[in-house]
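Trainee: Following is a predicted model, sequence given first.
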Amino acid sequence: MTNRERAAGPSLPLVGRSAHLGTLAARAAAARAGRPQMVVVDGPAGVGKTSLLRAALDPGGPCDGMTVLHGACRAVDNGIGYSGVRALFGPLNLTARRGRSASLLRGSARHALPALVPDPADADSTPGATFPTLNGLYWLAANLMADRPLVLALDDAHWCDERSLHWLDFLLRRADGMPLLVVLAQRTDSGPAAGPALTDLVAHHRPLALPLAALSAGDVGELVRRAFPEDSPQPSFVDVLTDVTGGNPLELNRLLHRLRMTGVGPDDTGARRVTELGGRVVASTVHEVLDGQPGRVREVARALAVLGPERIEHLAALAGVSVVQAEEAVDVLRRAALVHHDRTDMVHDMVRAAVLSTVTPAALAALRTRAAQLLSDVGRSPEQIAGQLLLLPRADQPWMTAVLLDAAAQAEQRGAPEAAVRYLERVKKARPNAPEVRMRLAGVLSETDPARSLTLLREALALADDVRTRATVAVRLGLTCLRVQQSPEGARVLSEVLDALTAELGTDPEPADRELLTLVESALLVVGADEKSTLPAVRERAARLTPPPGDTPAQRQQLAMLTVLTAMDGRSAAESVRQARRALRSPGLPLGTWSLLPASLALSLADETDEALDALDTVLRDSRRAAAVWTYSLALSTRAFVHLDQGGITRAMADAQTALDLCEGEEWGEGATMPQTALALALTERGEPERAEAVLDTVKRPRIEDFAWEYHGYLMARARARRARGDTESALDILRVCGDSLAGSGLANPVLTPWWLDAACLLAESGRLDEARAAADHGTVLAGRWGTARALGYAALARGAATPGPAGIAALEEAVRRLSASPARADHARALLLLGQALLAEGAPREAREHLRNAVALARRCGCVALARQAREALVGAGGRMREITVSPLDMLTGTERTVAALVASGMSNREAAEALFVTVRTVELHLTSIYRKLGVTRRADLADVLHEDAADSPDRHAGRDTPR
């Protein structure tokens, strides 16, 4: 069943539109063949768009055999998020969650429910998150298309809400290969109420435009003959009728109906009557009808024009008449062709506008106010009530602002920020000095317009006269500054507010105040640690703090950040691990991202990579379940660095490439650096430094040199690529910049960005041993304080590279021993290579060959193709034998292909893999086609065997973790 009846306009004979039906038939055929189509039917009001849609969508029409969802938008619903979507999907009754509804909502489609249910509080949603709902609706449409080709036909699209239009754009961008036809009907004489959303949709997808022109004199004559089958119309009547109506079908229909009702035929008398009416036929005929009716009929007509389709008792209440009188009035309006014959609604927006033009603006505002009160009294949702309030010139009464605030909350739960903003803007206008309103508005805008969100938070901070309110605002402001890369401002505000809050609360605050204080402190640590200019002050403040027990969310967030800052000092790996484990304790409460990610970083630096990966897996699992793409991408990028530390190059490449793919097309992706950096490091290890530099060239973040974390990793990736390309001096220059920047930031952890190790090795290769020893000595001091096997192994490796002769060999043997006990498998292979080369130089080729052979084997298992080739070349030079190092079929896979292959090999269907990666089934299918071709397999079982063999050879203790769980 579809809702085309509910959306149908006035019953106009379809005349002169056969060519348009043929065009729609061709587009429907293309859609059935898997070539998604979009058609925009446009023309002035009353030109017959609705009639054309009905003819195209009815059984036996061009869309026969397709699933047809047909809805109409209304002006009164324009402010309600996803109202257009509900007009389309409403008849499916998906909120029942049983039978077919449950099947359609399987998998990620369950995230569509916030957009579909009357009260989004009934759905499992994350307030403020837009992607989950968009993605859920996409999968709902995909589930429908799994059965039959799908038609989404939206009438009066100029009244459509912005969020529904954004979803149509989201769907069409991912519709490649899907049997989908989208048809929008819009008025050309009315600007879209959704602002640029409709214009952008049309611009992005370049649909077929199907303009409807006025009817010709011949078509008008045909309409007249149908209206007066017993009379032969005179040519003069047809000419006058065409001239007065301009060939507009709605005006023609209304005028012909009025002539029949008054007993006037299509002759000279009728022509004179048409001339008397003149232009604005619809308004003239509507006024003529209402002027001849009792007052109660006019009041019911106005009530119906304001409320739209409603129960008769509600219309009666608004009109101030009895139910019986309301029913009689509706019958009168039906006979006058102002109301549909099969439902209680005006036949057209032009008729509705004509009815409302019979009241003054003040009277109309009073009528809409009473309508809002009535809807409130009968228990309608805040969004429905707010639809009336938005049409008022002012909505400043307390009950009105309360309704608007509730409506904003519903819109946020739906993931419809545009609607929430519209409601909150009206509240802000009514309550200009309320900081909490600006805070809520800023929260809604944080995703779509973070710059304006920041402005609102600044205003809220200035308006807040209570230190606790200022603290709450400051936390939001600081995290927003972090998002828009203005952390110094956020750190300054948080620091000032924290000092004031501490002075206000004293030494023994109440539990709620203590939690607020901890929240502000933890936010300051998060924000202040972002840039080099604010990091020293934050580190000083952190040094004065006593680590909290970690019993509350704010305490765990603070503890996690203290853990990272402790690790940055590079003084005690054991203390960092203890703090990280305490931050990851969860006594009955879920852990937040800002607890899990910092703790995972500290654990990884301290060689506890298993625990670090467990924490990251939790973030990935939770963010995938909530369809939180930004968090998912961040966690993937972080996990890529852990894999790099372990020597899991292939897995690092898969995570980094997948994260980078998720960034594409997203606003927040513009400032990304971590996926590119991790991918570049992996590519260099694979022997593709040119590609690595090309990836780094895509980093677009302005002022990247100001950032404490991303900048140094970016420099290391750039230096290693330059070194691999033979540009030694450029690589050394970059490493020196990295070291100076780290020192200036106070970051002393030896394994975070081990520039000194790379510099020592590179300087030693160039014969500059004194400089190499200076770099090694610098790192040895740092490594001794940190004390992990990896750090001490790095120090020994640097000393060994910088020291010729037996002393150097002894240091390299120590490096091999220490790194073999660490997670750093690729660095273990590197130490074996250097040890073999040193032994060869000292005249011990047999012993050298053993270490070089081990270096080749370990480097190959890690995916370090360049290192394996270098070790093999040294082995052959030492008299050993080994075949050329060739790239395995698995190494030919791109990072994303590796991820897809792992997901499919784990038993996931194509659809499940697509849901896991937030892509389309078509994308997974294309990747699989490439994977099968590269690996020379034809079955999923064969793919699983290939990956299983690779996992068995992998040195990664978390083999298989490239599959998001």
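Mentor: Great, that's in hand. Numbers count the residues shown, from 1 in each chain.

Trainee: Every contact and neighbour count from this point should use C-alpha atoms.
Mentor: Noted.

Trainee: residues contacting the residue nearest to residue 411 when sequence neighbours are not counted?
Mentor: Distances taken as CA to CA, 6 or more residues apart in numbering place residue 420 nearest to residue 411, at 5.2 Å, with adjacent residues excluded. Applying CA atoms under 8 Å, 6 or more residues apart in numbering to residue 420 gives the contacts 81, 407, 408, 409, 410, 411, 412, 441, 444.

Trainee: gap between residue 420 and residue 88?
Mentor: Separation of residue 420 from residue 88 (CA to CA, to the nearest Å): 21 Å.

Trainee: Same check on residue 366?
Mentor: Using CA to CA, residue 366 is found at 32 Å from residue 88.

Trainee: More neighbours: which of the two?
Mentor: The neighbour comparison of residue 366 against residue 88 (other CA atoms under 10 Å) goes to residue 88, with 25 against 13.

Trainee: Which of the helices or strands spans the more buried one?
Mentor: Element membership of residue 88, judged by DSSP states H and E, is helix 83-89.

Trainee: residues of the helix or strand just after that helix that come out buried?
Mentor: Going down the chain from helix 83-89, the next helix or strand is helix 100-104, by DSSP H and E. Going by neighbour count (16 or more other CA atoms under 10 Å), the buried part of helix 100-104 is 103, 104.

Trainee: now for helix 100-104, which elements pack on it?
Mentor: When contacts are defined as 3 or more CA pairs under 8 Å, 6 or more residues apart in numbering; DSSP states H and E, helix 100-104 sits against helix 131-147.

Trainee: other SSEs contacting the helix or strand that the helix it packs on is followed by?
Mentor: Downstream of helix 131-147, the next assigned helix or strand under DSSP H and E is strand 150-155. Other helices and strands packing on strand 150-155, by 3+ CA pairs under 8 Å, 6+ apart, are helix 49-57, strand 67-72, helix 83-89, strand 180-187.

Trainee: Including distance to residue 852, could the ones you listed go into CSV?
Mentor: Below are the helices and strands packed on strand 150-155 laid out as CSV (distance: least, CA to CA, whole Å):
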stretch, distance to residue 852
helix 49-57, 72
strand 67-72, 65
helix 83-89, 64
strand 180-187, 59
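
Trainee: Out of these, which is closest to residue 617?
Mentor: Checking those against residue 617 by CA to CA gives helix 83-89 as the closest, at 34.3 Å.

Trainee: So which elements touch that closest one?
Mentor: Using 3+ CA pairs under 8 Å, 6+ apart: helix 83-89 touches strand 67-72, helix 113-116, strand 150-155, helix 162-173.

Trainee: re the thing from before, in the helix holding residue 88, which residues are buried?
Mentor: If you call a residue buried by 16+ other CA under 10 Å, then helix 83-89 has these buried ones: 83, 84, 85, 86, 87, 88, 89.

Trainee: let's bring in a second model and compare:
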Amino acid sequence: MQLSGLPLIGRERERAVLARAVAGLSAHHPAVVTLTGAAGFGQDALLRWAAGLAEDRGLRVLRAQGTPGETDLAYGAVNQLVGPAADTTPEGPAGPSPGLAELLRTARDRPTLLTVADVQWLDPHSLRWLQALVRRLPGAPVAVLAGASGPAHLVDPGAPGPLPVTRLVLRPLDSAEVAAAVALVCGGPGQERFTAAAADATAGHPAVLHDALRRFTDAGHQPVDAQVPRLRAITAAVTADHATRALRGLPAPAVAALRALAVCGDLLDFPLVCTLLDPRPEHEAGLRETLEATGLTAPGTGAALRLPGPEVRARVLEEMPAGERADLYARAAELAHRAAVDDAAIAALLLAARPVGAPWAVHALRRACADALRAADHGRAIACLTRALEEPLDREQRARLSLELASLEVVEAPEAGDRRFARILRSPGPELAGARMRAADLALARGGNDVVRRALADALPVARDGERDALTALFWLAEMGRHDDTDLLLHEVPALPGHPASPAQSGVRAWELALRGEDLLTTRALARGAFADRGDEGALLLPRLVACRALCLTDDLDEAAQRLDVLLAEVRRGPARAAAALVLTARGELSLRRGRSDLAERDVAAAERALPQGHWHPLYAPYARAVRILVALESGDRERAQSLAALPDPDASWNSMAGAHLLFARGLVAIADGRPVEAVDLLLAAGRRLLRLQYDNPALVPWRSMAARACHALGHHQEAQRLSHDELALARRWGAPSAVGWAELGVGRAVREERTARLREAVRLLRATPATMAYTGALIELVTAELDAGRRQIAAPLVAELTRLTAAHPGSRPATRARALAQRLGRPPSFTGHDRPAAWAALSEAERRTATLAGLGHGNRDIADTLSVTTRTVELRLSGAYRKLRISGRAELRALVRSMEGYDTDVA
């Protein structure tokens, strides 16, 4: 295989011109041909081919080649052509054109071909010598073939001369020529995508294509589509190698310009890039031609000149001293800032630059960080903030940026984030009080390790007034979620007062009382006090979050939901991903309590996006997984619930409140799967953990009633009654109607006598509460009991109510149970009746859900809240449904929906 012939692929026209020039010498016809193009486009190969053709015809061939190292050597190329015998010094006796007369004289006897490669590197004396030769060519059997990279010329293209000059500009190889090259080098044709990739990666550059294909073939690869990634990698390396060779011998101004282009050529026009050079070149056009002649550059947008890829840029910069490179990036960033380049590009320059010491740099890096966060590129956001901290900053600015960075590091480097939080906590000075409180708040929202807790304890003795109150509240809040008898920090921190005035301590104290199930009214008042606005202390996240959770346990679910919405809006304004995930999870749990499994699904999915499952702190991960399990169960996705329950526990969860949540959720999965023995073990284990922490409130985790249910299924009726009555006593002590109602439901499930009476009492209590999930569960149990007793007339309105509650979520577990009970009553299950009009099938899923809710008596605003849409959307969907169903309004829709459900329209 003749690899040396590769650069001549696609050069048929050029070879024909050169062949005519060589053939004309035999008839004493002179010729001048120039070959120009980017370096590596085949100029030298064509000159060698023409020289070989002339030698085969018996013609004399003289060769010369310009080099970067000889641009200052007078008559360097002339010496190669006529030899050192002639005196070629500028002041020699031979005059300004040494050896020229002798060359012309001897050519009369033997026609001569001169090939001069790399004319762009000729010294001025050699160039003038060749120009003098061209002027004397008429009548002389001499042909001059000159090759150059870039627009180098033997004579002025615009000036008339004694002999026409044939100028050939070499172009990149087209797709067909690349395919021919692939077949030649690889020993066979390449597949279509492979050949297209070769053309794209090399941009039709013959020398790069040749070397890349040779390396590819030498490695034993075949030109098939599956090898495209390997071909691209090899081509990138070859391109970089060509760049390294092209840099050798370049004059210093050209090297400096290439380095500047490597840094910012993609961003700035070439004249602006030249302002980075010291000294600035006088002839920018000439410098541009020199750079284009290297074959390393390509035209960009407008007047820009750029390097082709990251590998080439890296090679151009790699031999530059680190300090000079960092300085070049800094000057380029400042120039880009003045040129109003976008923040992301300026930040990219600053990431490799020395500190510039100007405010605009920090602003640009922070804006680039925000853009990266919006694009979910957290690694780049962290890099921008890390670089911003290298700039000169005052203490408050540095603390604020460190807080943002530590909050971002929760996924990429959580331990580094904890150490950063700890450093802020130990930073002295009253001006950093707000930063210290915020650091403790965000660190504990992530979970906080011993480094953070120790730093928090160290900060307390020197804290003042409101800061001390806030840090004390946060410390004890962190302790509430764990139990460690060996902790040596507890005696150093003062206990919370019984009736604190501090907003942060009010929220934490409310949560403490709620966990213990003590004094509901005081708990509610303290929880509301957590939202009193008292500066930085009142803006802390965790005390307000646990205050919201306390309000959930006091049955103030609507208020808690509004407060959580506010908290979520706050945390989403910053980079606190762990905090956002925690708030979303709490809101998901609240939505479950309200019977809104759709909203709960939305929130737990958003929490997973904010902080993927594997990045939760071990103290919070079990709680988050428990909520996801409960959402999956309530939504009817038992397979998802089982897979989540089967995941291994985090190491630190065994003795924490969050661990109890997870055990409880696993117990419910076991009950749903018909494994009561395992369920009892899991639920009692959850109870032991909570009892160890002294958290007795059944409104938090009703483990006793659920364990009683499993015991009842096993026939352990005495134990079931003991557990259910214990829960009822604790619920009555707490006093929240939903907790009492749920406990009554537990008793009704466990007792043999008075079962129906207990269930009716549970329904009565729960009907007046916002705990829709518990109310739905109680209705299901009561309908089952009434049907078991044969009281169908009493069960009918209860089934109607149950269907109304579950109609919006037909795939949920309660909806499935409701349909089964409707079938027992002798009525068709939801949306499966044979009396459904054919037009109902024409409704979209959204229209069907909206029409069902409207037909069951919900107003437009309630429907909008249920489906998380606007009231205008509800109106449009109903209008579409009326049109498709050919009905006039809500009255007919109500009759239609009720008839499909098997209900008389008078049943309310």
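Mentor: Looks like it came in fine. If you're wondering where the values come from, they're calculated on a predicted model, not measured in any experiment.

Trainee: Superposed, what's their TM-score?
Mentor: Once superposed, the chains reach a TM-score of 0.56 (TM-score structural alignment, normalised by the length of structure 2), with 659 aligned residues with a CA RMSD of 6.1 Å.

Trainee: Among the buried residues of helix 83-89 of structure 1, pick out the one closest to residue 794 of structure 1, please.
Mentor: Residue 794 of structure 1 lies nearest to residue 85 out of these, by CA to CA, at 58.2 Å.

Trainee: surely the closest one meets residue 115?
Mentor: Yes - using CA atoms under 8 Å, residue 85 of structure 1 is in contact with residue 115, at 7.4 Å.

Trainee: Can you give me every residue that contacts residue 423 of structure 1?
Mentor: Neighbour list for residue 423 of structure 1: 386, 390, 404, 405, 407, 408 [criterion: CA under 8 Å, 6+ apart].

Trainee: try 10 Å this time
Mentor: By CA atoms under 10 Å, 6 or more residues apart in numbering, the residues touching residue 423 of structure 1 are 79-80, 383, 386-387, 389-390, 401, 403-409, 411, 417, 441.

Trainee: among these, which are in helices?
Mentor: Secondary structure assignment by DSSP state H places 383, 386-387, 389, 401, 403-409, 411, 417, 441 of the contacts of residue 423 of structure 1 in helices.

Trainee: Just the buried residues from the contacts of residue 423 of structure 1, in PyMOL please.
Mentor: Applied in PyMOL, the following selects the buried portion of those according to 16+ other CA under 10 Å:
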select buried, resi 79+80+383+386+387+389+390+401+403+404+405+406+407+408+409+411+417+441
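
Trainee: Residue 869 of structure 2 in helix, strand or coil?
Mentor: coil (DSSP: H, G, I helix; E, B strand; the rest coil).

Trainee: can I assume it is in contact with residue 861?
Mentor: Yes - Residue 869 of structure 2 is within contact range of residue 861, at 9.4 Å (criterion: CA atoms under 10 Å).

Trainee: who's more crowded, these two?
Mentor: In this view residue 869 of structure 2 and residue 861 are compared by other CA under 10 Å, and residue 861 has more residues nearby, 15 against 12.

Trainee: okay but that one is in contact with residue 874, surely?
Mentor: Yes - counting by CA under 10 Å, residue 861 of structure 2 touches residue 874, with 8.4 Å between them.

Trainee: Now do the shared contacts for these two.
Mentor: Residues touching both residue 861 of structure 2 and residue 874 (CA under 10 Å, 6+ apart) are residue 867.

Trainee: Contact partners for the aligned residue in structure 2 for residue 576 of structure 1?
Mentor: Superposed on structure 2 with TM-score structural alignment, residue 576 of structure 1 falls opposite residue 523. Contacts were defined as CA under 10 Å, 6+ apart; by that measure residue 523 of structure 2 touches 506-515, 517, 529, 547, 550-551, 553-554.

Trainee: With residue 793 of structure 1 instead?
Mentor: Contacts for residue 793 of structure 1 were tallied using CA under 10 Å, 6+ apart; they are 780, 783, 787, 799, 811-822, 824, 827-828, 831.

Trainee: Check which helix or strand it maps to.
Mentor: If you go by DSSP H and E, residue 793 of structure 1 is part of helix 789-802.

Trainee: could you say what helices and strands the helix or strand just after that helix packs with?
Mentor: Beyond helix 789-802 of structure 1 on the C-terminal side, the first helix or strand identified by DSSP H and E is helix 805-820. With contacts defined as 3 or more CA pairs under 10 Å, 6 or more residues apart in numbering; DSSP states H and E, helix 805-820 of structure 1 has these neighbours: helix 789-802, helix 825-841.

Trainee: Go through those helices and pick out the most buried.
Mentor: helix 789-802 (a mean of 29; mean count of other CA atoms under 10 Å).

Trainee: Please compute how far that helix lies from its chain's middle.
Mentor: Centroid displacement of helix 789-802 of structure 1 relative to its chain, using CA atoms, centre = their mean, to the nearest Å, is 44 Å.

Trainee: Check the mean deviation of it from structure 2.
Mentor: Compared with structure 2 after fitting, helix 789-802 of structure 1 deviates on average by 3.1 Å (mean CA distance after the TM-score superposition for structure 1).

Trainee: need the contact list for residue 441 of structure 2.
Mentor: If a contact means CA under 10 Å, 6+ apart, then residue 441 of structure 2 has 421, 435, 447-448, 470-471, 473-475, 478, 537, 539-543, 579 as its contacts.

Trainee: and if you look at residue 725 of structure 2?
Mentor: The contact partners of residue 725 of structure 2, by CA under 10 Å, 6+ apart, come to 704, 705, 708, 719, 731, 743, 744, 746, 747, 750, 751.

Trainee: So what does it match up with in structure 1?
Mentor: Matched by TM-score structural alignment, residue 725 of structure 2 corresponds to residue 777 in structure 1.

Trainee: Could you measure from the aligned partner of residue 500 of structure 2 in structure 1 over to residue 494 of structure 1?
Mentor: With TM-score structural alignment as the criterion, residue 500 of structure 2 lines up with residue 547 in structure 1. The gap separating residue 547 of structure 1 from residue 494 of structure 1 is 19 Å, by CA to CA.

Trainee: Looking at the two, which has the bigger crowd around it?
Mentor: Between residue 547 of structure 1 and residue 494, counting by other CA under 10 Å, residue 494 is the more crowded of the two (30 against 17).

Trainee: The closest residue to residue 660 of structure 1 other than its chain neighbours: neighbouring residues, count only.
Mentor: Once flanking residues are discounted, residue 660 of structure 1 sits nearest to residue 675: 5.3 Å by CA to CA, 6+ apart. For residue 675 of structure 1, the tally of surrounding residues (other CA under 10 Å) stands at 30.

Trainee: got it, and residue 274 of structure 1?
Mentor: By other CA under 10 Å, 22 other residues sit near residue 274 of structure 1.

Trainee: my guess is it meets residue 256, correct?
Mentor: Yes - between residue 274 of structure 1 and residue 256 there is a contact at 9.4 Å, judged by CA under 10 Å.
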